[in-house]
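**Student:** Everything below, folded, please.
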Amino acid sequence: MRLVEIGRFGAPYALQGGLKFRGEPVVAHLERVYVEGHGWRAVEDLYQVAGEVVVHLAGVTTRELAEALVGLRVYAQVEDLPPLEEGQYYYFALMGLPVFVEGKQVGEVVDILDAGAQDVLVVRGVGERLRDRTERLIPLQAPYVRVEAEGIFVEPIPGLFD
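**Tutor:** Now for the predicted structure:
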């Protein structure tokens, strides 16, 4: 069994134990999630309020119980995740992948930011070009970026590695 982080709980919502959820929209397809320090919980209800996802978990029926879960990480079992369309990726699958520019490894993916219109790779440098292990932000945007099994290939973007 392999667990992957899919998000975190935000503030409680209303009085019946709802929690705002920040993370992968895949939570809408899951019957259960693993809550940091609290184990597996069934997802009883899920809906959107003003553009935010609200989750109700089994056993969390009051605002007070929900407050105890604020800020905790939420995980899913890899096998429970629905398949994605070609060209889409789960964030966890990109973490740790090497990043290449002009055939040379310049770093590896250490985080992914949701910047609204597009996702942004946080790449920590390795090797000769980025000896100081500086972090760079690279838009995860085709056609500049190709994701393949052996790594992420980025076309040179002026100023990115200067």
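**Student:** Every contact and neighbour count from this point should use C-alpha atoms.
**Tutor:** Fine.
**Student:** so Y75 touches Y34, yeah?
**Tutor:** Yes: counting by C-alpha atoms under 8 Å, Y34 is a contact partner of Y75 at 4.9 Å.
**Student:** Just the helices from the protein, written as ranges.
**Tutor:** Assigned by DSSP state H, the helices in the chain fall at 63-67, 91-94.
**Student:** ok, now which ones touch E135?
**Tutor:** Counting by C-alpha atoms under 8 Å, 6 or more residues apart in numbering, E135 touches 122-125.
**Student:** Among the residues you listed, which one sits closest to G107?
**Tutor:** Closest approach between these and G107, by C-alpha to C-alpha: G125, at 3.9 Å.
**Student:** before we go on, could you also do this sequence so I can check it against the first one:
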Amino acid sequence: MTADLICVGTVGGAFGVRGEVRLKSFCARPEDIETYSPLLTQDGSQSYSVALIGSIQNGFTARLSGVSTKEQADALKGLRLYARRDQLPSLPDDEFYHTDLIGLIVLDPGGTELGRVRSVQNHGAGDLLEIHGPDLKDTVLLPFTLENVPTVDLTAGRIVVDPPEGAL
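**Tutor:** A predicted model of the protein is given here:
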């Protein structure tokens, strides 16, 4: 089931004493997280209707269905919330959901396998592919730009990278 789920946000803990939570959205338009409600836990065993009630630094304050006390809200700290893939908009050809990139084989322009994408990170300046492989002495963080990653082939499960000299 998790292949059909996309992580769209995470709960940062309680906000106030009436069960409101701090919610960080991973959506391109952060406020869209509310439109994908109800959101699910990773295993799909629980769902929460989401109502945004305010904005805070790096996120929102929100009400989740079934959460009415500070203790319940605190217990959800760190909970990742998922939307079903069919709830989300289809993407243009040059955009990808992070979850679709994780696990892809990484090849150089000559077709030599370098490793796999372990994660996609974003610390504010753009997406970074975390690449790990047996022939790499360290994990490599490569900016996910058209210049560095000219080819992404989800069907074949691979990407071709052309990093700057010395990056790998």
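**Student:** Work out the TM-score between the chains.
**Tutor:** Once superposed, the chains reach a TM-score of 0.82 (TM-score structural alignment, normalised by the length of the first structure), with 157 aligned residues with a C-alpha RMSD of 2.3 Å.
**Student:** Reformat the helices of the first structure as JSON lines; add distance to L140 of the first structure and mean neighbour count.
**Tutor:** Shown next, in JSON lines, are the helices of the first structure (distance: least, C-alpha to C-alpha, whole Å; neighbours: other C-alpha atoms under 10 Å):
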{"stretch": "helix 63-67", "distance to L140 of the first structure": "35", "mean neighbour count": "18"}
{"stretch": "helix 91-94", "distance to L140 of the first structure": "11", "mean neighbour count": "15"}
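**Student:** Could you point out which of those helices sits nearest A28 of the first structure?
**Tutor:** Across the helices of the first structure, the minimum distance to A28 of the first structure, taken as C-alpha to C-alpha, is reached by helix 91-94, at 16.2 Å.
**Student:** and that closest one, which stretch of the second structure?
**Tutor:** Across the second structure, the stretch matching helix 91-94 of the first structure (TM-score structural alignment) is residues 98-101.
**Student:** Likewise for stretch 112-125 of the first structure?
**Tutor:** Under TM-score structural alignment, stretch 112-125 of the first structure corresponds to residues 120-133 of the second structure.
**Student:** So what's the gap between that stretch and the chain middle?
**Tutor:** Here the centre of stretch 120-133 of the second structure is set off from its chain's centre by 11 Å, with C-alpha atoms, centre = their mean, to the nearest Å.
**Student:** again with stretch 100-113 of the first structure
**Tutor:** Relative to the mean C-alpha coordinate of its chain, stretch 100-113 of the first structure is positioned 17 Å out (C-alpha atoms, centre = their mean).
**Student:** can you check stretch 9-21 of the first structure too?
**Tutor:** Mean-position distance between stretch 9-21 of the first structure and its chain equals 20 Å (C-alpha atoms, centre = their mean).
**Student:** Report the buried residues of that stretch.
**Tutor:** Using 16 or more other C-alpha atoms under 10 Å as the test for burial, stretch 9-21 of the first structure gives 9-13, 17-21.
**Student:** closest to P143 of the first structure among those?
**Tutor:** Taking C-alpha to C-alpha as the measure, P143 of the first structure lies nearest F21 of the buried residues of stretch 9-21 of the first structure, at 31.3 Å.
**Student:** doesn't P12 make contact with that closest one?
**Tutor:** No: counting by C-alpha under 8 Å, F21 of the first structure stays clear of P12, with 9.4 Å between them.
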